[in-house]
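Trainee: dropping a prediction and its sequence here:
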Amino acid sequence: MTRSRWHIRVGAIVFAWLTALVVVALLHHSIPISAWLLVHLLGLGAAGNAILIWSRHFTDALLRRPPDSSRAGQAWRIAVFNAGAVAVIAGMVAGVRPAVAVGGAAVAGVAGVHTVTLAAQLRRALPSRFGDTVRYYIAAAALLVTGAGLGVTMADTHLPGAVHERMIFAHAAVNVFGFIGLTVLGTLVTLWPTMLRTRMADGVEAAARRGLPGLLGGLGLAASAAALGSAPLAGAGALCYLLAAGYVLWPHLDEVRRKPPVTFAAGSVLCGVVWLLGSLGYAVIAFATAPSWPALLDRAGALTVPVLAGFLVQVLLGSLSYLTTVVAGGRAAAIAAGTALERGAPWRLTVANSGLLLCVVPTPSLVRVAASVLVLTAYAVFLPLLVRAVRQAHKHRDTPSTPGLPPAGPPLRQRIGVAAAGLGVVVLTGAAGVAADPAALGIGEPPTAAVTATGHTTEVEVRIDGMRYLPDTIEVPAGDRLVITLRNTGSDRHDLVLANGARTARIAPGETAVLDAGVIGGDLDGWCSVAGHRQMGMTLKVKAVGAAPDAPPDHQDTESITSDAVARSLAASPPAGFTPRDAALGAASPDHRVTLTVTETEKAVAPGITQRLWTFGGSAPGPTLRGKIGDVFEITLVNDGTIGHSIDFHAGALAPDAPMRTIQPGERLVYRFTATRAGVWLYHCATTPMSVHIANGMFGAVIIEPPDLAPVDREYLLVQSEFYLGPPGGEVDAAKVATGDPDLVVFNGYANQYDHAPLTAAVGERVRIWVLAAGPNRGTSFHVVGGVFDTVWAEGDYRLRPGSGGAQTLGLSAAQGGFVELTFNEAGHYPFVTHVMSDAERGAHGMIAVGPAAPAA
């Protein structure tokens, strides 16, 4: 088989993995463990195959060894590697742990054989100038054996949560910076000057040889840090790796100075290397200053996007772009393939890198989402271009080569213009995101008061401590301009809003913002606009000294939805096309690895009434989890909101310090617990003020079945909660929450929805209804009108079993849960309510439509 045909065939495997990556990225909201899946489709599938294929190719070339003409051994290794990768991914998605273990063992086995093969080739070969590159490949493959072993071990659901988190850190460091990072750094020794078409700089080989021990030492320190849970040691490991990588790459700067990159391949690889160094620099600072190991894990999560999307994807696409022309099969074919791959290159590089920058710096969530779509588009375009390049190469493979230099690319001015167009797209997208949510950046000119300006500026520093501003009273001479420097020394995200409209952006702990309040003509109120924080005491008073006695305070509040509007809504029907939340409860899932993404979503909560809810997974209640005693749950919380959030699972019994901590926007944490007791358990956000976070949608149910649970014909879940309505389309009214007097009380997030879309049953069927009172303030007295419960189970035990007795209600306080069972003897419509009748009249009402008994088989 010719070299060209071999590489086109095996290159199709990499192409398939990249295509799967794009598909999952587009559909990630509807795919289980999509974040894990994206990482492994890229790192294990696409990058793993590319390294396995090309490291062998470069080893043969550098050691001047002819490749195996049959390539049978390589083909078998690639086949086993891909079978193992597919088993790992399919096993994780389906929750089949043995498949993960077998697949991981196959990957580790192939990596081990690859290590031995390369080492044997190096040992048998004559001394080579570039033998050190092969040593990078050997070390990288050996580290994959370790990384795969860690991955298989992590599949054990009985690992303690703290051990599992440390192994995740070690697994990521060894695979990304070891297996992938060492391969890239070693390959650049020869590939980079070849891509630039310039001579190799002096000292490149020596730097590579001397830098390898430092790279391995940094990885060793990182692995030790994971074992010990030491943040300073992790920072030392990152620093060691960064210094060694900088030492290895330093001589290549001479090559860049002599021949700046002008092709997509060279530009993409250069951008990827810059993202690698920048990510390592962040890791050094973030890890070394982390106050604890859990805090380090939060900060490490911020490396996912820059390392994978910034470094790995760009190096992979750039390398594939160049290598496709190398194996095209002749000069004419290489030129044709290269021309196809250069289409829109400046635009793609600019959009990808400027879009990634918006994704990693503090920006509103809408801006990040829009930027991520642009980045995905810029990367996905590479796939059809690659197909076109291969076709063009095949078309021109028999075209005679012509002497002379290859044709020049577009002129510099044209490339700059295309890049500027790409930058313009990103800037406009960012501007549109800010325009959609200007409050997130505190945009707006400070208004001036109707008072004679003195021309003097009063400057004040205000510090945030917990839920207080210090000082909380500021005296300003009337007519002075007021400038406040706000320092967030607390542990959550806050802002400062003044009643005249001046405001800061929401700032994270450790950040500072400057607020220009304008000319002060009268007293002003100030507060934190994060829902509930004002009610918790985050208020500030600006006193205008010397102002006219009748100067009115400048303060306007946005009106919340009125009681009349609520009454009209409860009497109305949902709009056409309304889809109720499915109350039917499915069987327990075998896989309890779930990603819950915090999103801020405007949703209807009653006919004609919408609120901007904070949600777990886009719905309120959040997704329902169901399992059995002994099951291990692993929940990855991702905060895509604009303020800090957390999660508390009542079904887990573990110290809340780390897993229930508040994480800031863009951060993630892993919450791992073993279900040891049966119950209908609440999970909710535990960030202060907890009542406001729950009332604005952050709650859900976990059902752990009692061991003796009997089969029934139908099962439903009803989660009762309350809404304290803010302005139309706005967030919860925290002042109403404090009174405990809700506007709406609902089942499954929408008032009276099951009146308009009844639950169903048939005469003689046994029906089980699980009920959870999510609160935050009120419980329930659940009752089915016309029905009698013969089974009642609440808070972990049976209160009534089938016999002569019956029950009329299931009484639950806030955060309690249980179930009832009953059968219906007659067809008809059976209302269900909370028998706190005022709450039933606020929306906690529904219907069960019972049809005739099914005919006997």
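Mentor: Looks like it came in fine.

Trainee: switch to C-alpha atoms for all contacts and neighbour counts from now on
Mentor: Noted.

Trainee: run the chain-centre distance for the longest strand anywhere in the chain.
Mentor: Identified as the longest strand of the chain according to DSSP state E is strand 593-606. Between the centre of strand 593-606 and the centre of its host chain there is 14 Å, according to Cα atoms, centre = their mean, to the nearest Å.

Trainee: now do stretch 268-283
Mentor: Chain-centre distance of stretch 268-283: 21 Å, with Cα atoms, centre = their mean.

Trainee: could you do stretch 173-190 as well?
Mentor: With Cα atoms, centre = their mean as the basis, stretch 173-190 stands 25 Å off its chain's centre.

Trainee: here's the one I want to compare it with:
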Amino acid sequence: MNERGSWHLRAGTVVAAWFAALVVVSVAHRWVPQSGWLLVHLLGLGAGSNAILIWSGHFTDALLRRPAGGTRRADTARLIVFNSGAVAVIAGMLTGWWPAVVAGGCVVAGVAGWHGTTLLQRLRAALPSRFGHTVRYYIAAASMLPIGAGIGIAMANVGLPSELHERLVLAHSAVNVLGWVGLTVLGTLVTLWPTMLRTRMAARVETAARRGLPALLLGLTVGVVGAIAGIPLVTAAGALGYLAAAAYVLEPHLDEIRRKHPADFATLSVLAGIMWLLGSLTYLTVGLATASTPLEASETAGSVTAALLAGFLVQVLLGALTYLVPVVIGGRAAVQGATTELERGAPWRLSIANAGLLVCVLPVPSLVRVACSVLVLVAFASFLPLAVRAVLVARRLRGMPSKPGRPEPVPARRRIRAAAAGVGVVVFAAAAGIAADPAAVGISTADTGNVTASGHTTEVEVRIEGMRFVPDVLDVPIGDRLVVTLVNTGTDRHDLVLANGARTGRIDPDETATLDVGLVGGQVDGWCSVAGHRQMGMTLTVQPTGAVDDRVHTEHRPDAQAVSLTSSDVSRSLGAHPDAGFVAHDPVAPATSADHRITLAATDEQREVAPGITQRLWTFGGTAPGPTLRGKVGDIFEVTLVNDGTIGHSIDFHAGSLSPDEPMRTIEPGESLVYRFTATRAGMWMYHCSTMPMSLHIANGMFGAVIIDPPDLPPVDREYVMVQSELYLGPEGGEADADKVVADNPDLLVFNGYANQYDHDPLVSEVGERIRIWVLAAGPNRGSAFHIVGGQFDTVWSEGDYRLQPGTGGSQTLGLFPAQGGFVELEFPEPGHYPFVSHSMVDAERGAHGIVEVR
């Protein structure tokens, strides 16, 4: 192996390291802060950018016929400095330290400029070259990264207005993905593609590449200007121009494909990546053209992120490396051995990756998307062990005689069988996801019953308006077949379930579903099965008409469900002790933080809420209540809500004052949104899910607290947080009983999500210490009368103002209506066990009780 090849292999380990980190974060994304942002940048800023720096320099040297000798110190230095900057950017974003983001971004931009300048100097110093226009693609791409880095630095400043931030997100993505990455790929394919196919270059390839570069840059410029200006139609025009220019540059390569069909992993992976690029650009152009606001444009761009990064960037990168790694190793036997290793399972890996990605970008149920995304990850991640094996095999075979002739290609029939098997795995995974949630795709078990068919069909259109079916009574002649067209003109996701087992899947706003109910022989009840919607009035009745004697009544068969827990179950639980190893919800108030970039995942979690009683809660961040946030007046919070649950959710921060139209909208499983607000007023503020019915979403765990400190808040020895809420118990292991919520009949009143937990794991203090207890009445329906038995409050602060400050007076209770908050301060005069309760005594007896142990 020559020195140049050896250097490229060593440098390639940097790309592999970033890719390995990407795989690790993908697996653990639910427990990693800002995982969505991190995944994108591990791939784009890490693996992708390092590959571009390494290989664009390699191709420049090869195309300009620069001598192979010379030191690689400058190239090595660029990689070291670049990766230092990339790590600083990522560390700064994860820790919320903006100076690190600024410093790292400037380093990244500086190295990109250094790289582009180096390529330009090499181009000018070389003799006229047939492929000099390819180097110009690299130079143009290198000029894009400093622009993208600058926009990224600006975006990292959470002080930006929300709309401007969304504009910059779109511009940042376009410059980096279509400029830095896209231009590099399109320029490289001029010579690499026919080389990979082992065929001669098509006649018009060079001309198209030379003429296409200005058009690509023009389209990209128009798109970025439109994004920053907040004019989606101009952005769409830029995307269309870039798409047309890319198609013009790529079209001559079709002649090469006609002459030599792609047959190995390297060529098929690159070809698949290009198809994903063109498809994504087409979707993006249409989506931007129909977007009415910058936010809608940004959401459209976000919806094609997976297709562009996983479909385009990853596949082109893996395909190119599969070809290039053996080439730089050198030696015929070593190349053959390395290629054989990298081609293992090629049809299977390609079919799983592309079929899985296709399923993921379609509007499929959440469980289906999760299952298929895991398969895609496995298909891509398999490259890493294969690459290691390839290098080891190549080293073993270096210098050994090669087998005569070319290696025998894998028979086409065998490749097709392997590819079909991969598609079969994806289909099986999708079927498993559907089996786990059949209602999500509208699987019906309609039963016609013992009814004489009339031979007629009654067709009815039912609209969803707000939380009502319109009409909600369907008069249908007995014996008629009923077909319902359900039109969702509401703002949330809904479905229609009938007592005879017929049901639609859940449909989004502006979508339509058709339900074949079967023959009507009697009255049939219907409802929306989304949690709480039935209790809010989303019911419907199929009313038969005709002779009474001929009717066959349809048995009322509601969704099968276990019986909700009873008062006797609750009584036994309140008298029991938690299992050994029980740890109470941490009551200690968090310190005031300077970093207010938070990712909150909405998840479904099985949690014990009282000894021996478990419920499936909907949570923010995996706990109910969700994490307590804390800051000061003037702080800016940026919260990314990610819906990893099974139904739609939203979030409403009382600590901010802003229009609720966009940030408080409901997002469906798999979606995310960014909520920004400025804390302009002090308070103990509530946040909660605002998806209807709010009462059920809050009762099932979707609430938390935000503390915005009053100015000059004095220090104390200890601070605690108590969030009081109600539990309306459903069946064991199930969700809250929506009927109990509507009836305002709670089973338990709790502090921090668990009945009487601080009886079993008390708060602690010492005689003479000053303690502050923040209290929030999260409801959804009941307030709190917070009282400490044996204690007297000398300070009471409620709803933004002091009600009492140290003096001769005292207070016995902090009274709060639902969603109100405040704090109390006191000192304990002697050791002992001081109970704290809600002094609505029936609530204290249902679990709103704890102890402060004073030593």
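Mentor: Arrived safely, thanks for sending. Nothing here was measured: the structure is a model prediction, and the numbers come from that model.

Trainee: so what number do they get for TM-score?
Mentor: Overlay of the two chains. TM-score (TM-score structural alignment, normalised by the length of the second structure): 0.95; 850 aligned residues with a Cα RMSD of 2.2 Å.

Trainee: once aligned to the second structure, how far is the longest strand of the first structure on average?
Mentor: Here the mean offset of strand 593-606 of the first structure against the second structure after fitting is 2.3 Å, by mean Cα distance after the TM-score superposition for the first structure.

Trainee: got it, and stretch 207-217 of the first structure?
Mentor: Comparing stretch 207-217 of the first structure with its match in the second structure after superposition yields a mean distance of 2.5 Å (mean Cα distance after the TM-score superposition for the first structure).

Trainee: okay, strands next: where are they in the stretch 751-855 of the second structure?
Mentor: For the stretch 751-855 of the second structure, the strands defined by DSSP state E, counting those that start in this stretch cover 761-765, 770-779, 784-788, 795-798, 801-804, 814-816, 821-827, 832-838, 849-854.

Trainee: how about the ones you listed, which one is nearest A310 of the second structure?
Mentor: Closest approach to A310 of the second structure among the strands of the stretch 751-855 of the second structure (Cα to Cα): strand 770-779, 41.5 Å.

Trainee: could I get the buried residue list for the helix ranked longest in the second structure?
Mentor: Longest helix of the second structure, by residue count under DSSP state H: helix 98-125. The neighbour-count check on helix 98-125 of the second structure (16 or more other Cα atoms under 10 Å) flags 98-113, 115-116, 119-120, 122-123 as buried.

Trainee: same question for stretch 287-301 of the second structure.
Mentor: Across stretch 287-301 of the second structure, burial judged by 16+ other Cα under 10 Å covers 287-289, 291, 293-301.

Trainee: got a markdown table for the residues you listed, with distance to Y675 of the second structure and secondary structure too?
Mentor: Output for these, formatted as a markdown table (distance: Cα to Cα, whole Å; DSSP: H, G, I helix; E, B strand; the rest coil):
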| residue | distance to Y675 of the second structure | secondary structure |
| --- | --- | --- |
| G287 | 23 | helix |
| L288 | 22 | helix |
| A289 | 25 | helix |
| A291 | 20 | coil |
| T293 | 17 | coil |
| P294 | 15 | helix |
| L295 | 12 | helix |
| E296 | 15 | helix |
| A297 | 17 | helix |
| S298 | 14 | helix |
| E299 | 14 | helix |
| T300 | 17 | helix |
| A301 | 18 | helix |
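
Trainee: which residues of the first structure does stretch 806-818 of the second structure align to?
Mentor: Aligned using TM-score structural alignment, stretch 806-818 of the second structure spans residues 802-814 in the first structure.

Trainee: of all the strands of the stretch 751-855 of the second structure, which lies closest to L474 of the second structure?
Mentor: Among the strands of the stretch 751-855 of the second structure, strand 770-779 sits nearest to L474 of the second structure (Cα to Cα), with 37.8 Å.

Trainee: against the first structure, where does that closest one fall?
Mentor: The aligned range for strand 770-779 of the second structure is 766-775, by TM-score structural alignment.

Trainee: need the contact partners of that stretch.
Mentor: With contacts defined as Cα atoms under 8 Å, 6 or more residues apart in numbering, stretch 766-775 of the first structure is touched by 680-682, 694-695, 699-701, 712-722, 761, 779-780, 782, 812-824.

Trainee: now with 7 Å, please.
Mentor: Among residues not part of stretch 766-775 of the first structure, those counted as contacts by Cα atoms under 7 Å, 6 or more residues apart in numbering are 680, 682, 699, 712-722, 779-780, 812-823.

Trainee: surely F637 of the second structure touches R676?
Mentor: Yes. Between F637 of the second structure and R676 a contact is recorded at 5.5 Å, counting by Cα atoms under 7 Å.

Trainee: circling back: which of the buried residues of stretch 287-301 of the second structure sits closest to I153 of the second structure?
Mentor: Using Cα to Cα, S298 is the member of these that lies nearest I153 of the second structure, at 18.0 Å.
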